[in-house]
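Pasting a predicted model and its sequence here:
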Amino acid sequence: MKAVRCEEYGGPDRVVIREDVRAPEVTDGHVLVDVAAAAVNFTDLLFVANEYQVAADLPFTPGSEFAGRVAALGAGVSGLEVGDVVHGSVFNGAMAEQVLAPASSVSRVPEGLSMAEAAAFRVTYLTAYHALVTIADIKPGQWVVVLGAAGGVGSAAVDVAVRLGARVIAAASSSDRLRVCADLGAEAGIDYSTEDLKSRIKEITGAGADLVVDPVGDRWAEPALRAIRWGGTFVTVGYAGGEIPRIPLNLVLLKNVTIRGLELRTWSQRLPEETARARAGLAELVAGGMRPLVSETYPMEEAVTALSRVAGRVPAGKVIIRVGEDVQ
């Protein structure tokens, strides 16, 4: 089968396209999917560079998020049938004509989503929903600050928070990216490349933010934490800014702030009931018109370009690699 392959660690330009990759064999408890579309996430770049917390052994196929049709079911799998339109997540392997995924990581696509939207939806929107609802139990009218708000997880968090009635402050690196967030319903925007993040959050909210969702880390995490109200919540979901921040714990103590980590792969494994509730909640929002922001799509042959665009933090929303024919 054809697949994107990483055969040596490095930048996006190191990946290659191979047409003789062995297709995965169906195993118990797993689902084989004919991939139509795969999303590009920042974690894919970390895996290719061998900079993620868990290494992917060479050679491997990048990609953790996909949509397609069920080709075969392993023993013990229930609730799905061959031909079902599904989306799912894996450790790696999505940027290929076929992917094998644990049945618990695959679900039917909510009605109304295209294949490209479905590939862009699962990881980012589940992450956003867990941060906002499962962890923070966000309420209408509360202030939510989203860092990296025009990126994949960020735009999903803005979208979900607005639809749940929260007052959203989008923080991003340019006025163009903030306009994308405004279109999603963000009430206010902060360009943290030119504005002081802490002072602007306090200026907008008065008492401080109720919740910060942070997929960026780096030098922006601490000022955002300092701008949380007493008893607020900070959810760390990634470090797209490059550096893992070191937070002075006295800030947590003095304000009785809750800091929670959210890594979707292990959450889905350890908290299946919460994940099922999140999927149901998201399906309701999709029925109400919610759609992920897909900004760019590329054929598999242009995977280097797709990865490079995400590495340069150029697109807003999600970048999709087209694998099958029925991608809109």
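Cool, the structure landed.

going forward, measure contacts and count neighbours with C-alpha atoms only.
Will do.

What segments of the stretch 1-150 of the chain are strands?
3-5, 16-18, 30-40, 65-73, 85-89, 98-102, 106-108, 143-147 (DSSP state E, counting those that start in this stretch).

Just the helices from this protein, written as ranges.
Applying DSSP state H to the chain gives helices spanning 42-49, 115-129, 152-163, 175-183, 197-205, 221-226, 249-255, 264-270, 272-287, 303-311.

between those, which gets nearest to residue 34?
Nearest of those to residue 34, taken as Cα to Cα: helix 115-129 at 11.9 Å.

and that closest one with strand 85-89, angle?
50 degrees (axes from the mean of the first three to the mean of the last three Cα atoms, to 10 degrees).

How far away from the center of its chain is helix 115-129?
7 Å (Cα atoms, centre = their mean, to the nearest Å).

Now do it against strand 65-73: the angle between them, please.
110 degrees.

Which neighbouring elements make contact with helix 115-129?
Here helix 115-129 touches strand 30-40, strand 65-73, strand 85-89, helix 152-163, helix 264-270, helix 272-287, strand 294-299, strand 318-322, going by 3 or more Cα pairs under 8 Å, 6 or more residues apart in numbering; DSSP states H and E.

Quick one: the ones you listed as a markdown table, columns for mean neighbour count too.
Formatted as a markdown table, these follow (neighbours: other Cα atoms under 10 Å):
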| stretch | mean neighbour count |
| --- | --- |
| strand 30-40 | 28 |
| strand 65-73 | 26 |
| strand 85-89 | 26 |
| helix 152-163 | 27 |
| helix 264-270 | 14 |
| helix 272-287 | 16 |
| strand 294-299 | 16 |
| strand 318-322 | 27 |
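
In a markdown table, list those along with distance to residue 179.
Converted to a markdown table, the helices and strands packed on helix 115-129 look like this (distance: least, Cα to Cα, whole Å):
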| stretch | distance to residue 179 |
| --- | --- |
| strand 30-40 | 22 |
| strand 65-73 | 27 |
| strand 85-89 | 29 |
| helix 152-163 | 12 |
| helix 264-270 | 28 |
| helix 272-287 | 22 |
| strand 294-299 | 14 |
| strand 318-322 | 16 |
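
before we go on, here's another structure to hold up against the first:
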Amino acid sequence: MKAYQILSFDEPPSLTEVEKPTPGEGEILLEIAACGLNFGDLLMAKGQYQEKPPLPFTLGMEVAGTVVETGANVDDLPPGTRVLVGGGSGLAEFGVFPAAKALPIPDDMPFTDAAAFQVAYGTSHVGLEHRLKLQAGENLLVLGAAGGVGLTAIEIGKLMGATVIACARGKDKLAICESVGADHLIDSESDDIREAVKALGGADAVYDPVGGDQFKAAMRACNPEARLLVVGFASGDIPQIPANHLLVKNLNVMGYYWGGYNVFRPEVIRDSMRRLVGWYEDGKLKPHVSHALPLEQAAEAYELLRSRKSTGKVVVTMT
């Protein structure tokens, strides 16, 4: 079978021929239909991600497909079951995954939606509800708002009753933010983020996958007792936080790595996914996939992420 693999951290990924895997106890074999791409993949390809699999390994954290075979002690996911699952090795025609991490999806949910669903919506939902404890009526500032997690943070923030201030680069990206429910729009290219947020009443909660100067501006626009969630550093700049600013305004800055919950509190992710799939079935969520490319064009798909030419999610399809 074909797989898009990292053979060396000094070389670009390549499409290679590998043996089709066999499921072991507690595992399922999926015929993979689609895989969602994430910024974490770009770091993983360089050996710079929080998790560093042994070489060689297959990229792709976010998978959707059909069960074709099960290992021992797997009784609830018979062959033919359509599922989403995370954990890696998604950019391949087949893959083996722990049955405990797989979640059946509705029959009318396209695989491209399922592959765009788990990381972006899961990250935003657990971040906003479990970590930030967002409350109805609060001002939520979303940085990098036109990206995969940014758009989902807008949608979920609105479902939770917040007033959402979306910050993104350029009119086209801001138009997409508005289309998914953002109440206010800030152009990070031309607007003074601090002054624009303060003019809207300040931020009570900040969702930040960007870092850098945008984090610093957001922190200065916070209301007393605001909470800032550090989701990532898409800017490439990890900000240094002056503790005296936290003291003066009684601010809380929280680190957040969604994938970590798979290790120390997996029930948080399972419960979140069930609620999110329910919201999808009710028509309350609609994944935004700006590009869907075949496996043979995986390199081009990742370049869309790297160059920030995509909005929402980029998905690679296997057929």
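All right, it came through fine. Bear in mind the structure is a predicted one, so any value in this text is a computation, not a measurement.

what residue of the first structure takes the place of residue 118 of the second structure?
Under the alignment (TM-score structural alignment), residue 118 of the second structure pairs with residue 122 of the first structure.

was I right about its match contacting residue 65?
Yes - the pair residue 122 of the first structure / residue 65 is scored as a contact, 7.2 Å apart, by Cα atoms under 8 Å.

got any residues that touch both of the two?
Common neighbours of residue 122 of the first structure and residue 65, counting by Cα atoms under 8 Å, 6 or more residues apart in numbering, are 87-89.

List the contacts of the aligned partner of residue 101 of the second structure in the first structure.
Residue pairing (TM-score structural alignment): residue 101 of the second structure is matched to residue 105 of the first structure. Going by Cα under 8 Å, 6+ apart, residue 105 of the first structure touches 88-90, 268.

Which contacts among those residues does the second structure share?
Listed in the original numbering, the contacts of residue 105 of the first structure still in contact in the second structure are 88-89 (both residues aligned by TM-score structural alignment, their matches' Cα atoms under 8 Å).

Now which residue in the second structure aligns to residue 226 of the first structure?
Per TM-score structural alignment, residue 226 of the first structure is aligned with residue 220.

Distance check, that match against residue 67 of the second structure.
Computed with Cα to Cα, to the nearest Å, the distance linking residue 220 of the second structure and residue 67 of the second structure is 49 Å.

Also residue 142 of the second structure?
37 Å.

Residue 28 of the second structure too?
From residue 28 of the second structure to residue 67 of the second structure the distance is 6 Å (Cα to Cα).

list the residues that contact both of these two?
Going by Cα under 8 Å, 6+ apart, no residue sits against residue 28 of the second structure while also sitting against residue 67.

Spatially nearest residue to the most centrally placed residue in the second structure, not counting backbone neighbours?
The centroid of the second structure falls nearest to residue 120 when counting by Cα atoms, centre = their mean (2.8 Å). Spatially, and ignoring its direct neighbours in sequence, residue 120 of the second structure is nearest to residue 149 (4.5 Å; Cα to Cα, 6 or more residues apart in numbering).

what sits against the one you found?
119-121, 123-124, 209, 312.

aligned partner of it in the first structure?
By TM-score structural alignment, residue 149 of the second structure lines up with residue 153.

From residue 128 of the first structure, how far out is that match?
For residue 153 of the first structure, the distance to residue 128 of the first structure - Cα to Cα - is 6 Å.

What of residue 181 of the first structure?
15 Å.

neighbour-wise, which of these two wins?
residue 181 (30 against 27; other Cα atoms under 10 Å).

Map that one across to the second structure for me.
Residue 181 of the first structure maps onto residue 177 in the second structure, by TM-score structural alignment.

My read is that that match contacts residue 146, right?
Yes - in this structure, residue 177 of the second structure is within contact of residue 146 by Cα under 8 Å, at 5.9 Å.

Mutual contacts of the two, please.
In contact with both residue 177 of the second structure and residue 146: no residue, using Cα under 8 Å, 6+ apart.

would you turn the helices of the first structure into JSON lines with distance to residue 234 of the first structure?
JSON lines is the format used below for the helices of the first structure (distance: least, Cα to Cα, whole Å):
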{"stretch": "helix 42-49", "distance to residue 234 of the first structure": "21"}
{"stretch": "helix 115-129", "distance to residue 234 of the first structure": "13"}
{"stretch": "helix 152-163", "distance to residue 234 of the first structure": "13"}
{"stretch": "helix 175-183", "distance to residue 234 of the first structure": "20"}
{"stretch": "helix 197-205", "distance to residue 234 of the first structure": "14"}
{"stretch": "helix 221-226", "distance to residue 234 of the first structure": "7"}
{"stretch": "helix 249-255", "distance to residue 234 of the first structure": "10"}
{"stretch": "helix 264-270", "distance to residue 234 of the first structure": "16"}
{"stretch": "helix 272-287", "distance to residue 234 of the first structure": "19"}
{"stretch": "helix 303-311", "distance to residue 234 of the first structure": "25"}
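
Please identify which of those helices is closest to residue 23 of the first structure.
helix 303-311 (19.3 Å).

average distance between the closest one and the second structure?
In the superposition against the second structure, helix 303-311 of the first structure averages 0.6 Å from its aligned positions (mean Cα distance after the TM-score superposition for the first structure).

For that helix, list every residue counted as buried.
303-304, 306-311 (16 or more other Cα atoms under 10 Å).

Residue 215 of the first structure - how many residues pack around it?
24.

What residue in the second structure is paired with it?
Residue 215 of the first structure maps onto residue 209 in the second structure, by TM-score structural alignment.

Same check on residue 192 of the first structure?
So, by TM-score structural alignment, residue 192 of the first structure is matched to residue 188.

just checking, that match touches residue 168?
Yes - using Cα under 8 Å, residue 188 of the second structure is in contact with residue 168, at 5.5 Å.

if you count what's nearby, which of the two comes out ahead?
Using other Cα under 10 Å as the criterion, residue 188 of the second structure and residue 168 rank with residue 168 on top: 23 against 17.
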